[in-house]
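*Asks:* no sequence for this one, just the structure:
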């Protein structure tokens, strides 16, 4: 038979979704599963967003502009203004999810074999988008020992070569929940400017910061307009993962012009989803205050329960709704599959994401999992108890 591409062979499986067949088999046997593997919030989508679609009287569902509708982009600019970030609607290109924004950016600023430096562990799909665009990720390992803080700038300097085009961060971080400080952002900005690199920041979890910490965007940096690109999305902010609406924001006109060519090639982002996303921008601030309070309580519950398990290490999240946990096992991937195939309590089990897939350095993270605390507190307690009891009987 004809062969597939080398790129196709190199494309990694998703650590978040690859165990779905095991979960489906477990459910077919009558097991109930606590899904801790995926960042799908159980928070209700704002009613104003759903209502905008339900009550719309569109007669012809037409294309929108390739860069997204003017009215929606103007309201996104107003959203940023509320957060003391001044951008024009022309600085914004609406995409089909943050995923498309990342792919467009990689395609616009890098050629095959160019390099992007990313602190690992990082969102697993970054490596997939890099593979799809034939570019290389140069990882810098951050450690659970210091809660995944920014590695030293000297470590970044070691990796910069003539093929380096960008440094990329996720702030707050997926999968670690780490929140970069203003000082850390300024350090990255300095190195980007000195080496004439792009600084890309995935800021889809901006609203979710804890313990009195606040989010500092790279768009707040002065003198870096030609270097900075922000990735954003409605998925987590408004619990609208299925809308598949994101955007990229940059004041660099050349990048916008180039990205727009990619956007024109896929025609336009989905019209109904833009209508819902535009309406979501009128969600009152009280919604976020309530959601943030809920996530703080869930995080504290999760950490408290995990700390009762002997032999584990926990990265304490300062933002987002993920946490990395190091288990007293050799192979967390095998443990995660075993949970679904062979273990349950009262016919209930747990699905987690093996963290090895969030690293590009081979052999790192093999005994770690990522937990998304998107379940209610009672379910989190039950889920952690299942993990606790499973570790007592599991054999590597």
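*Replies:* Cool, the structure landed. Source: prediction; values computed, not measured.
*Asks:* drop to CA atoms for contacts and neighbour counts, all remaining ones
*Replies:* Fine.
*Asks:* endpoint to endpoint, stretch 199-206 covers what distance?
*Replies:* 17 Å (CA to CA, to the nearest Å).
*Asks:* let me see the contact set for residue 209.
*Replies:* 172, 179, 215, 292, 318, 319, 320 (CA atoms under 8 Å, 6 or more residues apart in numbering).
*Asks:* farthest pair in those?
*Replies:* Greatest spatial distance in the contacts of residue 209: 179 and 292, 14.8 Å, computed using CA to CA.
*Asks:* the more surrounded of those two?
*Replies:* residue 179 (28 against 19; other CA atoms under 10 Å).
*Asks:* I'd say the more buried one and residue 185 touch.
*Replies:* No - assessed by CA atoms under 8 Å, residue 179 is found out of contact with residue 185, at 10.2 Å.
*Asks:* tell me the secondary structure for residue 191?
*Replies:* For residue 191, the assignment made with DSSP: H, G, I helix; E, B strand; the rest coil gives helix.
*Asks:* also residue 379?
*Replies:* Quick answer, by three-state DSSP: residue 379 is helix.
*Asks:* now it: how far from residue 219?
*Replies:* 38 Å.
*Asks:* those two: which is more packed in?
*Replies:* Counted by other CA under 10 Å, residue 379 and residue 219 do not tie: residue 219 has more neighbours, with 21 against 15.
*Asks:* neighbours of residue 10, how many?
*Replies:* 11.
*Asks:* here comes the other one, which I'd like you to weigh against the first:
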């Protein structure tokens, strides 16, 4: 029988999605499952975006331009200007989700065997993207006790080699919810200039910052135009995960020119989704204010409930809608599967994402899970109760 590629064998499973079959089986048994495992908001998509697709007069669903429609890119540039980020439509490439933007970025700046430094824990798919591009992830450890703040710059410098091409951050962070400060961004900016590296920032959660703290983009930092690459997406911003529209943004002309070749190879981003996203950019600020208020309440509700459970610790997030939770167990993968296969409380259980999959280093985060607080407050309280009862019943072998 023909063999599978080594790359395919080494491609990691998603800690977010790999337990789906167990969840589906639990549902078939009649168990209600609260999905805390995935960042799928229950917030309604802006009606203006849905109406734009419904009312489209398109008679032939044509290819769009490889870099995305000019009108949409102009509107994205106008959106960024409102965020105090000055870029032009020519410095934006529309992609099929933020995932494709990151793949384009990695393909543009790195060759097989090159290295990317990433503070861990990090978005699990970064491991998959790196495997796909034959790039080595070099993790720099951020501490639960520090709420996953940026590790000292000296820790980054210890890891830089001739193979290092970039530092990649997620800001605000998935899975930690940590929001990097302006001062932390400036430290990274100075570091990449000193060592002639790219700084890639996944900023898809830009709108979701809490407690009066504002997001600071790497594109706002002066002096690093040639070093900075931003990954963005509409998925979370407008609760449009299924649109699969993102973008790559950089003022480095060589980066844009090269990334465009990758964009041309895959032809074009989805036409109807761009129409929806173009309309979504007209969403009033009140929409975000309401959404942020809701997420703050959900965060506070969940964190307070978790902190009441014996043996549970939680890192309080400053942005996005995730938190890392440390549990009094030995192996979160086993626990998460047990929750779906063998446990229910009053006919209900929870699905969580084991956090080990968000680390690159082995045997780290084994007692941690990521929880997405994308459910209404009542459901989050029910989920916390189920977790408490599950921990009491779990054999923890």
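*Replies:* Here it is on my side, so go on. Since the model is a prediction, treat every value here as computed from it, not as a measurement.
*Asks:* mind listing the helices for the stretch 1-150 of structure 2?
*Replies:* 6-10, 20-28, 47-54, 70-82, 97-109, 125-132 (DSSP state H, counting those that start in this stretch).
*Asks:* who touches the first one?
*Replies:* Residues from elsewhere that reach helix 6-10 of structure 2 (CA under 8 Å, 6+ apart): 131, 132, 134.
*Asks:* have a look at how far, on average, it is from structure 1.
*Replies:* Taken over the aligned residues, the distance from helix 6-10 of structure 2 to structure 1 averages 0.4 Å (mean CA distance after the TM-score superposition for structure 1).
*Asks:* equivalent range in structure 1 for that helix?
*Replies:* Using TM-score structural alignment, helix 6-10 of structure 2 lines up with residues 6-10 of structure 1.
*Asks:* then the third one?
*Replies:* Correspondence between helix 47-54 of structure 2 and structure 1 is established over residues 47-54, with TM-score structural alignment as the criterion.
*Asks:* residues contacting that stretch, please?
*Replies:* Under the contact criterion CA under 8 Å, 6+ apart, stretch 47-54 of structure 1 has outside partners 272, 275, 276, 277, 278, 279, 280, 282, 283.
*Asks:* looking at these, which is nearest residue 71 of structure 1?
*Replies:* residue 278 (7.9 Å).
*Asks:* and for that closest one, nearest residue in space, chain neighbours not counted?
*Replies:* Spatially, and ignoring its direct neighbours in sequence, residue 278 of structure 1 is nearest to residue 72 (5.3 Å; CA to CA, 6 or more residues apart in numbering).
*Asks:* may I ask which helix or strand encompasses the residue nearest the centre of structure 2?
*Replies:* With distances taken as CA atoms, centre = their mean, residue 174 lies nearest the centre of structure 2, 4.7 Å away. Applying DSSP states H and E as the criterion places residue 174 of structure 2 outside every helix and strand.
*Asks:* mean per-residue distance, the match of helix 47-54 of structure 2 to structure 2?
*Replies:* Superposing on structure 2 places stretch 47-54 of structure 1 at an average distance of 0.2 Å from its equivalents, by mean CA distance after the TM-score superposition for structure 1.
*Asks:* what would the contacts of helix 6-10 of structure 2 look like in a markdown table with distance to residue 368 of structure 2 and neighbour count?
*Replies:* Below are those laid out as a markdown table (distance: CA to CA, whole Å; neighbours: other CA atoms under 10 Å):
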| residue | distance to residue 368 of structure 2 | neighbour count |
| --- | --- | --- |
| 131 | 24 | 18 |
| 132 | 26 | 17 |
| 134 | 28 | 18 |
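*Asks:* TSV please, covering those residues and showing distance to residue 360 of structure 2.
*Replies:* Conversion of the contacts of helix 6-10 of structure 2 to TSV gives the following (distance: CA to CA, whole Å):
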residue	distance to residue 360 of structure 2
131	12
132	15
134	15
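*Asks:* closest to residue 334 of structure 2 out of those residues?
*Replies:* Closest to residue 334 of structure 2, out of all of the contacts of helix 6-10 of structure 2 and judged by CA to CA, is residue 131, at 25.1 Å.
*Asks:* ok, now which ones touch that closest one?
*Replies:* 7, 10, 11.
*Asks:* conserved subset of those in structure 1?
*Replies:* For the contacts of residue 131 of structure 2, the aligned pairs still in contact in structure 1 (both residues aligned by TM-score structural alignment, their matches' CA atoms under 8 Å) are 7, 10, 11.
*Asks:* translate the residue nearest to residue 278 of structure 1 into the numbering of structure 2.
*Replies:* Match for residue 72 of structure 1 (TM-score structural alignment): residue 72.
*Asks:* how many residues are close by its match?
*Replies:* So residue 72 of structure 2, with other CA under 10 Å, has 19 neighbours.
*Asks:* cool, residue 293 of structure 1 as well?
*Replies:* 13.
*Asks:* where does it sit, in terms of helix or strand?
*Replies:* helix 285-306.
*Asks:* so which bits of that helix are buried?
*Replies:* 291, 292, 294, 295, 296, 298, 299, 301, 302, 303, 305, 306 (16 or more other CA atoms under 10 Å).
*Asks:* what's the answer for stretch 176-196 of structure 1, then?
*Replies:* 176-182, 184-185, 188-189, 191-192.
*Asks:* now stretch 22-33 of structure 1
*Replies:* Buried residues in stretch 22-33 of structure 1 (16+ other CA under 10 Å): 22, 23, 26, 27, 31, 32, 33.
*Asks:* so the closest residue to residue 164 of structure 1 other than its chain neighbours versus residue 102 of structure 1, what's the distance?
*Replies:* Nearest residue to residue 164 of structure 1, sequence neighbours excluded (CA to CA, 6+ apart): residue 115, at 4.6 Å. Remark: distance between residue 115 of structure 1 and residue 102 of structure 1 (CA to CA) = 14 Å.
*Asks:* same question, residue 315 of structure 1
*Replies:* 26 Å.
*Asks:* same check, this time on residue 247 of structure 1
*Replies:* 9 Å.
*Asks:* how about residue 365 of structure 1?
*Replies:* 24 Å.
*Asks:* what do you get for residue 114 of structure 1?
*Replies:* 15 Å.
*Asks:* ok, residue 85 of structure 2 touching residue 220?
*Replies:* Yes - in this structure, residue 85 of structure 2 is within contact of residue 220 by CA under 8 Å, at 5.7 Å.
*Asks:* burial check on residue 216 of structure 2, number of neighbours?
*Replies:* Residue 216 of structure 2: 23 neighbours (other CA under 10 Å).
*Asks:* just flag the most distant two among the buried residues of helix 285-306 of structure 1.
*Replies:* 291 and 306 (22.3 Å).
*Asks:* the inter-axis angle of whatever helix or strand residue 256 of structure 1 lives in versus helix 97-109?
*Replies:* Element membership of residue 256 of structure 1 [criterion: DSSP H and E] is helix 253-265. For helix 253-265 of structure 1 against helix 97-109, the angle by axes from the mean of the first three to the mean of the last three CA atoms, to 10 degrees is 120 degrees.
*Asks:* no further questions, thank you.
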